[in-house]
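Chemist: Sequence first, then the predicted structure:
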Amino acid sequence: MSSGYSLPPAEHAAFAVTSRLLSCLVTEGLLRAFYVPIDSDAASGALVVLSTHLMSEHPVIDRALRPRDVFAIVPLRHAPMTKGSTHKQGQAVGLVDPLDMLPQVYELSEVAPTDDKNDALKSAILSRLTPPPWEFGRYTSLSDALEPVRLWNKFVEGLLLDQTLRETIEKELRSSLNWQREAFEHPPRCPSLSSPAIEWEQSLVAGHPTHPMHRARSMASVPSSYDWYHPRIRFACVPRSKLHISGDFEQKMRGLVESTAAKVGKSLPTDADIVFVPVHEQQISNILQKFDDVSILDSEISVGALAQSSIRTVIVPDMPGVAFKLAVGVKISSSLRTISHFTADFGPRFSEQIVPKLVINPDILKVELEPASAVYRGDPDTVKHLTAVLREEYHPREGECLIVCAALLEMGHEGLQPGVSAIEHILNLDTPDKKAAFLDRYIRLACEALIPPLLYNGVSFEAHAQNVLARFDTTSGELLGFVVRDLGGLRIHAPTLRESTGTDFQFLPGHCIETATLEETYPKFYHTLFHNHLQRLIRILGMHHNGLGWEMLRTHLQNVIPVDHPLRKAWLAPENAFVPGKCLLRMRLQGVYRDMVFNPFPNLIQYSPERA
């Protein structure tokens, strides 16, 4: 998901990481930036990102800006979303997306590069950065600055940041760069409407659209050649008294283990107090190190699995209809992919007590339930390494296919034209009218499916593109509805939930899912559905900068949200031109994962070209 498909894989990967890093730095307000229009057929203008030390200066910069004040310069296809203020340096930028950027990143230089094929574009940029207010002296050229790690170190030079954290983030950026290069060098083929859902899960090329560590995978004991999509699932023997078990977890796992052992002619422990817990093969060393009373069954008593897009959730052909969400001590996108005791406790109870009572249209939205789980009892920071959740997989009906939405938004598949997304390819969306018709239906169904539980039950699903699956008619290609999964990332206002369902549902003390007010459920929903999910679809179908996609969204929100509901004001009222935006990089700098960090972002819902 990048505009750099004209570049070789290594440079393309560098741009993919760098563009995300710059997007976060600017949009999250970690660095200031101005948009400067230029006279060029190649770009509408330039994003001039200012250096770290200028964050401490007065909001209105009234002095000349010199070379050391400029962090990076990026040519843009279209104007970014601004903060609504114009300065002598340009328009203050509020939100810039990687897809806004052309695949070049520059720094000021005293030395002109030789044989520069982008000379005309660079000249157009420099011709607008003249005194006043720009005073660059001998720095009259632009040099390439695609390397993300160097830009990261340049950014943190001016910060009081713990050295260990600084080095850790640098390693994560390097990992993201390496894995992204691998994906660009060996891209998957694009599946079709007749492909099984798991092929779509494993067809991601770039993954998260804005996270700088979007492709990072870090686990010290695992070789870089390990195939995360095809792991083996082993089984731990855990004393029943040491586990908190929900649902029919024990019975299901015993049945799977007994049939597996019988196939290979192996005997099982005879201790009746043992419960078999599935574990990822790469998690075994962590488990044996942390849990003295846990053993692992013989390696022959194991099952092959296919990982979904999240890597830690797998399906097992020997147990169809069930997905295993397993703790794995691997960092993906800078977060450790373990499973908390909160998640293990919450999913089965919420699935049984609440999901059947939610205000949902079952024709257009299905919820994948989490009926069973097991988690070791004890210190939360330890037990998260030995947790398993069983999820019921939605089974498509005859003539229906299921596709994880993140896969639809990907580009760069083997054999496809550069810049053509999977959704454009499989549905032959080759005209503006076709794209508009599809997008309008997609947005309408998404709003009608996912917003009612928020409105009437106080339940915010985590509706980013990896947690939502689209259901299509395999013959006509018509979008039928959605499936939402993963109950671990919800936000819920308990009083609204209890009143609307008539159920006195309880939360474990300290569980981040529970919010103090109804309004606190809104930012997570906005981030996942609008900022992460729909923004990407609107952009790849070419309906962001002309505002048409956001006009569609406003229309459908007005149809779904009652006039007197506070959600309508929060998203649609003119005075709410800015909304709380989730800050991925700020969270990483603060070392938090489950606790959200928000900063004001321009409200995408209200976007129009006139108000950019």
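Modeler: Okay, I see it.
Chemist: Going by C-alpha atoms from here, please, whenever you check contacts or count neighbours.
Modeler: OK.
Chemist: where along the stretch 401-550 of the chain do the strands fall?
Modeler: 459-460, 468-473, 479-484, 491-493, 514-515 (DSSP state E, counting those that start in this stretch).
Chemist: How about residues contacting the last one?
Modeler: Spelled out, it's strand 514-515. Strand 514-515 has contacts (Cα atoms under 8 Å, 6 or more residues apart in numbering) with R491, I492, H493, A494, F507, T521.
Chemist: Comparison target, given below:
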Amino acid sequence: MTRTEYAEHAEFETTRRLLACLINEGLVEFVLQRLDSSKQRVLCLRALSHNSDLSTSSQLVVGLNSNSLVDENGKVCCPIAPEQLELPVKLENRKGDTVYETNPSKILEKIHEWIPESIPNIPLLETTKQMLQNSAENQEKWLQFHHQQKPCDLNSSAIEWERTIIFGHPEHPLHRCLYPESPSLTGAGNLITPELSFISIPDEQLETTGPFTPRLQPLLEKLGLSQSLPGQTIIPCFTSNLPLVLSRLPRATLVQSFQGIADGQASARSVSIKPQFDYNHHLKMSLPFQITGAIRNVKPWQAYQATYMTELVERLAHPDLWVNRETATITGVNMDVQAARTVCCILREDLEPRALAEDQSLIIAAALYHRPAGGAKTYAETLFGLESQEDKCSWLQKYMGLLFQLVIPLLGRGIVLETHSQNVLVRVDRRSKSLAGFAIRDMNGVKIHVPTLQEQGITVDERLAQISETRAASLEALWKRAHRTLIQNHAGFLLRSLGLDNSQGWSILRGELEKVLFSDACPMGSELRQFFWGRNMGYPCFLGAILRGKPLELEIMQYPNILMR
């Protein structure tokens, strides 16, 4: 692609994630330095001592944000967040020559000899470089799009807020990667307004949960597709997925393709149907491209659990937590898993009409720590008028306090919601411009501890209980997931964006968390407090998994608990 004015920024977004992973996963040594005649601080990355003679590059130097925490011994507090790293990035060789570089693929090529134990073979190295390059190039396209958009406000639609999430995953080096599952796929196309296709498949090859066809029928009628052949069902898919659908399901036939009927959400595989079609569900479909560590297919077990988890969460959650209900699903059956997942689709209820009826805006939580193009303030600051440190602290207390009230008690009941900031929607009252509440989406992210549910007299579907991806081996496994998604991800990135990643900010969180844990509404509050106040917590090693060619088999590094800062 032609290099644009956004190329360096895009490359560095991927590079800073790559470098943060190298540091956090213990793959390199690093020291903190202050530049002469300057207050600027830099990190110097080098090969571990036993690999120091293996590379022509002696060190890599990258800037460090002035707000980054440093302990009493002058060491940077880990894990490092990617946004704490700053340009420039310099590579120095053993001759003393310096090269400035932002391209993540080229950086990995220069320093891969520092980490020989982490790279089993050269083909895996080459694939990783290609995926890093792919991520940076897609990030460049997103930056171009971002600078063409007007800033959002409380009158903006939910899908407009989805489009403010331009950087993808905040930590993963493949944050904007779109790497095809198969060489037969030419590209994912435009995921901002993706083209959709409708295919007809024999009923005996499909399994549904919930009233899938009746719920899809209003959209089919608006598109002029209401007539289906006897014994056949029409289902939607991404047009970019058609080559795999038609090759893996020979009896499937293309009915019609449409451009301009849907808008892509932040998750890429979910779309909102454009307002003129007056359709009250979103579509979640298989996208056969790798984003971060996974091919973004919807798997048969995910389709099966969606409606069950919706009912379970609605039954046990606080009534003030809106649930983005997944009402019907379809998946392949009587075929191999690869073919079955190609045609999976989940229908998710659109909550925006409900929000508008109460004069509320529905905003994806991750948008709050993003900024409009050229803006100096985050959306959280502009929407809620956060001018002073006191304003930010007061708002943070209300925000996290309410979120904790709604999701923490479920942990004591054997359920964890995946509450990272892409799955949580913030409800804002348009009249008072104040926080009204939250909604949760993505029932595939819900995990359960079957024995704890059964102790409460809750019958767990036998088939669901056998799905290893759904059930947790222990309550602590559930709680670790909550710490990862709610504390490390959601709260951590919000605090850093507000400049509150310090003892003051985390003290506020601890105070609000304790209020919930010691309330009558929270089962197992004492046990949960003991867990959340633990000295160390696990952090996932994304890069090591990628380099091993097993991106979903994450090793865990133990670091001091961020909540206790």
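Modeler: Arrived safely. This one's a predicted model, so the numbers in the text were calculated from it and none came from an experiment.
Chemist: Any idea what the TM-score is?
Modeler: Scored against TM-score structural alignment, normalised by the length of structure 2, the superposed chains reach a TM-score of 0.88; 543 aligned residues with a Cα RMSD of 2.8 Å.
Chemist: With respect to burial, which of the strands of the stretch 401-550 of structure 1 scores highest?
Modeler: strand 459-460 (a mean of 27; mean count of other Cα atoms under 10 Å).
Chemist: which residues in structure 2 does that strand align to?
Modeler: Mapping strand 459-460 of structure 1 onto structure 2 (TM-score structural alignment) gives residues 415-416.
Chemist: who touches that stretch?
Modeler: Identification of contacts with stretch 415-416 of structure 2 by Cα under 8 Å, 6+ apart yields V407, L410, V446, K447, I448, H449, L478, W479, R481, A482.
Chemist: With stretch 429-444 of structure 1 instead?
Modeler: I423, E424, L479, L534, L537, I538, L541, G549, M552, L553, H556.
Chemist: Same list, the residues you listed, but as CSV with distance to A43 of structure 1 please.
Modeler: Below are these laid out as CSV (distance: Cα to Cα, whole Å):
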residue, distance to A43 of structure 1
I423, 26
E424, 25
L479, 35
L534, 25
L537, 22
I538, 20
L541, 19
G549, 22
M552, 27
L553, 28
H556, 33
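Chemist: Drop anything exposed from the residues you listed.
Modeler: Those of the contacts of stretch 429-444 of structure 1 that meet the buried threshold are I423, E424, L479, L534, L537, I538, L541, G549, M552, L553, H556, by 16 or more other Cα atoms under 10 Å.
Chemist: In those residues, find the pair that's most separated.
Modeler: E424 and H556 (22.6 Å; Cα to Cα).
Chemist: S351 of structure 1 reaches P371, doesn't it?
Modeler: Yes - assessed by Cα atoms under 8 Å, S351 of structure 1 is found in contact with P371 at 6.3 Å.
Chemist: what are the ranges of the helices in the stretch 301-450 of structure 1?
Modeler: 341-353, 380-383, 405-408, 422-426, 432-452 (DSSP state H, counting those that start in this stretch).
Chemist: State the distance from the corresponding residue of structure 1 for T342 of structure 2 to Y226 of structure 1.
Modeler: Matched to structure 1 by TM-score structural alignment, T342 of structure 2 sits across from H385. Distance of H385 of structure 1 to Y226 of structure 1, computed by Cα to Cα, to the nearest Å: 20 Å.
Chemist: These two - which one has more neighbours?
Modeler: H385 (27 against 10; other Cα atoms under 10 Å).
Chemist: Let me know the secondary structure of the spatially closest residue to V17 of structure 1 that is not a sequence neighbour.
Modeler: The shortest distance from V17 of structure 1 to any non-neighbouring residue, by Cα to Cα, 6 or more residues apart in numbering, is to P212 (5.3 Å). The three-state label given to P212 of structure 1 by DSSP: H, G, I helix; E, B strand; the rest coil is coil.
Chemist: Okay then, goodbye and thanks.
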